[in-house]
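Asks: Would you be able to build a 3D model of this:
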Amino acid sequence: MTHTFFVTGTNTEVGKTYVSAALLQAAAARGLQTAAVKPVASGCELTEEGLRNSDALTLQQAMTLDLPYQQVNPVALEPAIAPHIAAMEARKNLDAGRLAGVCRGVMSSAADFVVIEGAGGWRVPLGPRTMLSDLPRTLQLPVILVVGMELGCINHALLTAEAIRRDGLQLAGWVGNFVREAGMARAEENLGTLRALLPAPCLGVLPFDEQADYRNAAALLDLSPLLPAADQPEAE
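Replies: Have a look, this model is predicted:
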């Protein structure tokens, strides 16, 4: 059985790729075959092989299956701006249904654990009448929320959780990620509030890591709330 999760964030630059790669690493450590999709990525670099996005390349490195870049990142946009604006400038039509088709292809592969990483926060436009949140709605995916631990994160996290539930999806878990080297005032109190108010288990809290090494972060994540007992490692 393939377990697929959509990863979103309370905002942009909260560490979605860092957490997504850590989730893949943690699943691989359990002996699961893993794969990932970054359906839409802006801020891509033009290379000899075409446009490449650093986040998508990180996911490609972190997963165990060998998939072509175009399957990991089907829509690559060069300017580091809002995806719908970048797509409009590139004369591309972003369609949630087509993106869902690419995701289904990966979901039907040999992977046991699949991560589909969003862009920005939950309500990111793809076009005049389409949101990126339409993608997980189309696929009916459980959602993992990355909370950037900084001032204002409680409001952002609760509003995002509310939007996810109103869209008819399950918030499967959340990860607190410290995005500033200086930390956050009253960090433990804020984490306690999030644990009390968010309607999902905390999968882990990641301290600030200047290197953003997802391999170290993986050891701090608990995947047991995401996987049925049959997929849990046996106790030694």
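
Asks: From now on I want contacts and neighbour counts done on CA atoms only, so please keep to that.
Replies: Will do.

Asks: Distance from the host helix or strand of L46 to the middle of the chain?
Replies: For L46, the element it lies in under DSSP states H and E is strand 45-47. Here the centre of strand 45-47 is set off from its chain's centre by 23 Å, with C-alpha atoms, centre = their mean, to the nearest Å.

Asks: just the strands in the protein please.
Replies: 3-9, 34-37, 40-42, 45-47, 50-52, 75-77, 113-117, 143-148, 171-177, 202-206 (DSSP state E).

Asks: Pull the contacting residues for the closest residue to A219 other than its chain neighbours.
Replies: Spatially, and ignoring its direct neighbours in sequence, A219 is nearest to A26 (6.7 Å; C-alpha to C-alpha, 6 or more residues apart in numbering). Counting by C-alpha atoms under 8 Å, 6 or more residues apart in numbering, A26 makes contact with 218-219, 221, 223.

Asks: hmm, back to that, who are the packing partners of the strand holding L46?
Replies: strand 50-52 (3 or more C-alpha pairs under 8 Å, 6 or more residues apart in numbering; DSSP states H and E).

Asks: now the strand it packs on: how far from the chain's centre is it?
Replies: The answer for strand 50-52 is 21 Å, by C-alpha atoms, centre = their mean.

Asks: cool, and stretch 31-49?
Replies: 12 Å.

Asks: Would you do the same for the sequence below? I want to compare the two.
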Amino acid sequence: MDGYFITGTDTGVGKTLVATGLLAAANEQGLRTVGIKPVAAGCFSAKTDSGSTLINADALALQSAASIAIDYRQVNPVALEEPIAPHIAAANSGIHMSAGELVQHCRRVTADSQAQFVIVEGAGGWLVPLNKTETMADFCTELGFPVIIVVGMRLGCLNHTLLTVQAVRAAGLSIAGWVANCIEPDMTALADNLQSLQDLLSLPALGVVPYLGAMATADQAAKYLQFDLLTRVIT
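Replies: Prediction:
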């Protein structure tokens, strides 16, 4: 089983688009795939057979992009209604999150589904708090998956990317590579920034996703991702 943790240089940089794109690319290879979003804020209420429940658009996208059909709560065990920092939203809802419990959930889903390729998407950036003492980095360190960094291409991305790389390495985790996601239709000096990332990172560039707009799909993103490079790097 190959598993990867998707983090981003900030919130709103396109982690889900890249995550679903990777799932779509793995599906093309005939792999059994699962996507997990352990924590999601900004959820909305939806009616199900068992009553009303909170669901999240990003988690739904992961569920839809995976080749293995699993229950929504397996994809997203912690769904928070307020679109704010997860640990604050959880505290406001009387929910306690711990890195260990979330890791156990991911391992259980991975084992039960018999997936060959697993994507676990974080919430926000690398150091988003889970509670008063733990961050998303603690979760990822215990999970142990190689990290893929999604770089939101906008002013400040070089600093944000270098800080993220430094923090991931300080945690002792391997970085499988990075993906540049163009989140603005006309970023100034885009080519120069991409070249700077290539020069500064010395890490595999797994793709450059152009600006695809709000209705971008997993299949569209997959066209710009070098899935074969990812598998060569890790295996």
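
Asks: tm score of chain vs chain?
Replies: TM-score for the superposed chains, counting by TM-score structural alignment, normalised by the length of structure 2: 0.94, backed by 229 aligned residues with a C-alpha RMSD of 1.4 Å.

Asks: re earlier: buried residues in the strand holding L46 of structure 1?
Replies: Buried residues in strand 45-47 of structure 1, counting neighbours by 16 or more other C-alpha atoms under 10 Å, are found at E45.

Asks: average gap between it and structure 2?
Replies: Average distance, strand 45-47 of structure 1 versus aligned residues of structure 2 after superposition (mean C-alpha distance after the TM-score superposition for structure 1): 0.7 Å.

Asks: Contacts for that strand next, please.
Replies: 51-53, 78.

Asks: Tell me the most packed of those residues, by neighbour count.
Replies: When neighbours are counted by other C-alpha atoms under 10 Å, R52 leads the contacts of strand 45-47 of structure 1 with 23 neighbours.

Asks: Map that one onto structure 2.
Replies: Alignment note (TM-score structural alignment): R52 of structure 1 maps to I55 of structure 2.

Asks: pretty sure its match contacts C43?
Replies: Yes: between I55 of structure 2 and C43 there is a contact under C-alpha atoms under 8 Å: 5.1 Å.

Asks: Name the residues contacting each of the two.
Replies: Residues touching both I55 of structure 2 and C43 (C-alpha under 8 Å, 6+ apart) are A79.

Asks: Could you dump the contacts of A26 of structure 1 into a markdown table with distance to A200 of structure 1 and neighbour count added?
Replies: Below are those laid out as a markdown table (distance: C-alpha to C-alpha, whole Å; neighbours: other C-alpha atoms under 10 Å):
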| residue | distance to A200 of structure 1 | neighbour count |
| --- | --- | --- |
| A218 | 19 | 24 |
| A219 | 20 | 15 |
| L221 | 15 | 20 |
| L223 | 13 | 18 |
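
Asks: Quick check: of those residues, which lies closest to A229 of structure 1?
Replies: A229 of structure 1 lies nearest to L223 out of the contacts of A26 of structure 1, by C-alpha to C-alpha, at 11.0 Å.

Asks: I'd assumed A229 was in contact with the closest one.
Replies: No: using C-alpha under 8 Å, L223 of structure 1 is not in contact with A229, being 11.0 Å away.

Asks: what about the counterpart of E142 of structure 2 in structure 1, how many residues close to it?
Replies: Per TM-score structural alignment, the equivalent position to E142 of structure 2 in structure 1 is T138. The number of residues packed near T138 of structure 1 is 13, by other C-alpha under 10 Å.

Asks: Make sure T138 of structure 1 is actually in contact with A100.
Replies: Yes: the pair T138 of structure 1 / A100 is scored as a contact, 7.0 Å apart, by C-alpha under 8 Å.

Asks: Now do the shared contacts for those two.
Replies: In contact with both T138 of structure 1 and A100: no residue, using C-alpha under 8 Å, 6+ apart.

Asks: Geometric centre of structure 2: which residue is closest?
Replies: Centroid-nearest residue in structure 2, with C-alpha atoms, centre = their mean: E121, separated by 2.7 Å.

Asks: now for that residue: what does it line up with in structure 1?
Replies: That one, E121 of structure 2, aligns with E117 by TM-score structural alignment.

Asks: Tell me which residues touch that match, please.
Replies: E117 of structure 1 makes contacts with 6-8, 16-17, 20, 36-39, as judged by C-alpha under 8 Å, 6+ apart.

Asks: separation between it and A217 of structure 1?
Replies: 17 Å (C-alpha to C-alpha, to the nearest Å).

Asks: Helices of structure 1, start to end?
Replies: Along structure 1, counting by DSSP state H, helices occupy 16-29, 54-62, 69-72, 83-89, 96-107, 134-139, 153-166, 187-197, 214-218.

Asks: wait, isn't P83 of structure 2 in contact with G42?
Replies: Yes: look at P83 of structure 2 against G42 with C-alpha under 8 Å: they come within range, at 3.8 Å.

Asks: okay, those two: which has more neighbours?
Replies: With neighbours defined as other C-alpha under 10 Å, P83 of structure 2 and G42 compare such that G42 has more, 18 against 13.

Asks: isn't that one right next to E82, touching?
Replies: Yes: between G42 of structure 2 and E82 a contact is recorded at 4.9 Å, counting by C-alpha under 8 Å.

Asks: Would you mind listing the residues in contact with I149 of structure 2?
Replies: Contact analysis of I149 of structure 2 by C-alpha under 8 Å, 6+ apart lists 6-9, 175, 177-179.
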